[in-house]
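Colleague: coordinates only, sequence not included:
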């Protein structure tokens, strides 16, 4: 479990997006978040392949493929290795929402973009996900796709593939999207519009399901993952992490 103190920083705009000032995180529980949510601590009992939803919702994560259990974490070892939650659709619609994970990895394969957590697929009309890019020793990005298009927020924090724990949280607020890595927040003046996931799509962690083609496989460890939607979603999720 990561114990370092979060810090906040502004960042430089990447691409055509106009960067707006980084917003200081609200105090925990400053606003109640309502809407689809889930929180998973990857402590798995011996003989089990289930990660319970700590929010008490009937949407546990089922682990599949090449994974292994550790003390307080799950390792995703080779494609396909993933977890899926089949409960709530996790569609935020037009609500504020946030999603994130606490992860560790030692290396990233060149030209890969491993998915850490995702709702929806790339060809769907709506999607959100956290992925890692191998550039600069490991860089986190958020992808949000809705009725206004496909948006990407990139963190200026790098060197994430160093074996240490890192907390990555993505969020959508009114008129902007943000990515926070270990508390350093990059905010972009972008709006993906309404995000309504295709009915029946599971929420995935560690990879994008049983496919063996373009698996976007994450090879590393997850301690915690969560999704929150509603007013104050980012503050609510960050108050819960690292689970």
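Modeller: Happy to help now that I have it. Note that the structure is predicted; figures quoted are calculated from it, not measured.

Colleague: CA only for contacts and neighbour counts going forward, please
Modeller: Fine.

Colleague: run a quick neighbour tally on residue 67.
Modeller: Neighbour count of residue 67, defined by other Cα atoms under 10 Å: 22.

Colleague: setting aside sequence neighbours, what's the nearest residue to it?
Modeller: If the residues on either side of it in the chain are set aside, residue 67 comes closest to residue 76, at 4.6 Å by Cα to Cα, 6 or more residues apart in numbering.

Colleague: which other helices and strands contact the helix or strand that contains that neighbour?
Modeller: Using DSSP states H and E, residue 76 maps to strand 73-85. Applying 3 or more Cα pairs under 8 Å, 6 or more residues apart in numbering; DSSP states H and E, one finds that strand 73-85 contacts strand 61-70, strand 203-205, strand 220-229.

Colleague: which strands and helices sit next to the first helix or strand past it going along the chain?
Modeller: As assigned by DSSP H and E, the chain's next helix or strand after strand 73-85 is strand 97-104. Counting contacts by 3+ Cα pairs under 8 Å, 6+ apart, strand 97-104 is packed against strand 115-119, strand 166-173, strand 220-229, helix 233-240.

Colleague: what separates the closest residue to residue 62 other than its chain neighbours from residue 61, distance-wise?
Modeller: Closest residue to residue 62 apart from its sequence neighbours, by Cα to Cα, 6+ apart: residue 50 at 4.8 Å. According to Cα to Cα, to the nearest Å, residue 50 and residue 61 sit 6 Å apart.

Colleague: can you check residue 180 too?
Modeller: Distance, residue 180 to residue 61, by Cα to Cα: 24 Å.

Colleague: for comparison:
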């Protein structure tokens, strides 16, 4: 009896340990590594991920027998306010195709196969892996049924510039976002020209110096 109780206690501790480990948050890799984890939905002969910055192409990943392709002058960007872009070239049934926008990227990914694709699919919906603030808006954990993604979102480009972070629950079977939790603002920047800048509102206007009353002139005594 005591042995059975001891085994049960050991099992409970092991189970709780596995559960805790499973829910430890892991940081996402950088954007190029996220994109390299894509598993194309359709059968492709080859595909290549290209990164363009300052007008120069750099192949990030090549899968399958490489074929000649035409360099592209536009592409998709899954991080806001970037001067660079990505595009994908792939060959299917002997035909060369190009992915140069987010809608094409969504179609290329198709079914969500891993947590990286879940994050990319979320960025297509306006969220982002914030590489500067991964502890807040660039990490995840998972269980048997769902991915739980902590991601950011640019919620205002006006005064103030603002980023908010969310926890997204993504169903592993369907790839659908089933719930979104708003965790609040984590960046709020005011510019000098912002009329609603708290610093400007706190500046007290200097009062103009009041005119002192003139002293009466002294009368000269008569002799």
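Modeller: Perfect, I can see it now. Note that the coordinates shown come from a computational prediction; the quantities given were computed from them, not determined experimentally.

Colleague: got a TM-score for the pair?
Modeller: Overlay of the two chains. TM-score (TM-score structural alignment, normalised by the length of the second structure): 0.23; 93 aligned residues with a Cα RMSD of 6.2 Å.

Colleague: ok, the residue nearest to residue 62 of the first structure - how many residues close by?
Modeller: Using other Cα under 10 Å: residue 50 of the first structure sits among 18 other residues.

Colleague: and what of residue 9 of the second structure?
Modeller: A count of nearby residues for residue 9 of the second structure, using other Cα under 10 Å, gives 12.

Colleague: which strand or helix spans it?
Modeller: Secondary structure (DSSP H and E) places residue 9 of the second structure in helix 2-22.

Colleague: elements contacting the helix or strand just after that helix?
Modeller: The helix or strand immediately downstream of helix 2-22 of the second structure is strand 26-27, counting by DSSP H and E. Counting contacts by 3+ Cα pairs under 8 Å, 6+ apart, strand 26-27 of the second structure is packed against strand 138-142.

Colleague: how close does residue 63 of the first structure get to residue 97 of the first structure?
Modeller: Counting by Cα to Cα, the separation of residue 63 of the first structure from residue 97 of the first structure is 25 Å.

Colleague: longest strand of the second structure?
Modeller: The longest strand of the second structure (DSSP state E) is strand 177-189.

Colleague: buried residues in that one?
Modeller: By neighbour count on 16 or more other Cα atoms under 10 Å, the buried set for strand 177-189 of the second structure is residue 177.

Colleague: next SSE after it?
Modeller: Following strand 177-189 of the second structure toward the C-terminus (DSSP H and E): helix 198-202.

Colleague: buried ones in that following helix?
Modeller: Buried, per 16+ other Cα under 10 Å, within helix 198-202 of the second structure: nothing.

Colleague: what's the local residue count around the spatially closest residue to residue 229 of the first structure that is not a sequence neighbour?
Modeller: In space, and not counting its chain neighbours, residue 229 of the first structure is closest to residue 97: 3.9 Å by Cα to Cα, 6+ apart. Close neighbours of residue 97 of the first structure, defined as other Cα under 10 Å, add up to 30.

Colleague: just residue 235 of the first structure next, same as before
Modeller: Residue 235 of the first structure, neighbours per other Cα under 10 Å, totals 23.

Colleague: ok, residue 165 of the second structure - contacts?
Modeller: 136-137, 150-153, 182-186 (Cα atoms under 8 Å, 6 or more residues apart in numbering).

Colleague: any chance of these in TSV, plus distance to residue 58 of the second structure?
Modeller: As requested, the contacts of residue 165 of the second structure are exported to TSV (distance: Cα to Cα, whole Å):
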residue	distance to residue 58 of the second structure
136	30
137	27
150	29
151	27
152	27
153	28
182	37
183	37
184	37
185	35
186	33
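
Colleague: coming back round to it: the residue nearest to residue 62 of the first structure and residue 64 touch, don't they?
Modeller: No - here residue 50 of the first structure lies out of contact with residue 64, judged by Cα atoms under 8 Å, at a distance of 9.4 Å.

Colleague: one step back: now the residue nearest to residue 229 of the first structure: how far from residue 79 of the first structure?
Modeller: For residue 97 of the first structure relative to residue 79 of the first structure (Cα to Cα), the value is 29 Å.

Colleague: residue 180 and residue 61 of the first structure - which one has more neighbours?
Modeller: Applying other Cα under 10 Å to residue 180 of the first structure and residue 61 shows that residue 180 carries more neighbours, namely 30 against 25.

Colleague: what's the helix or strand for that one?
Modeller: strand 176-181.

Colleague: and that strand, what other elements does it pack with?
Modeller: strand 139-146, strand 149-154, strand 166-173, strand 184-188.

Colleague: right, and those strands - which one's nearest residue 240 of the first structure?
Modeller: With Cα to Cα, the closest approach to residue 240 of the first structure among those belongs to strand 166-173: 11.5 Å.

Colleague: which elements pack onto the closest one?
Modeller: Counting contacts by 3+ Cα pairs under 8 Å, 6+ apart, strand 166-173 of the first structure packs against strand 97-104, strand 176-181, helix 233-240.

Colleague: now these in TSV, with distance to residue 226 of the first structure?
Modeller: Shown next, in TSV, are those (distance: least, Cα to Cα, whole Å):
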stretch	distance to residue 226 of the first structure
strand 97-104	6
strand 176-181	14
helix 233-240	7
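
Colleague: number of nearby residues for the nearest residue to residue 165 of the second structure once chain neighbours are set aside?
Modeller: Of all residues not flanking residue 165 of the second structure in the chain, residue 152 sits nearest, at 4.2 Å (Cα to Cα, 6+ apart). Residue 152 of the second structure has 29 neighbours, counted by other Cα under 10 Å.
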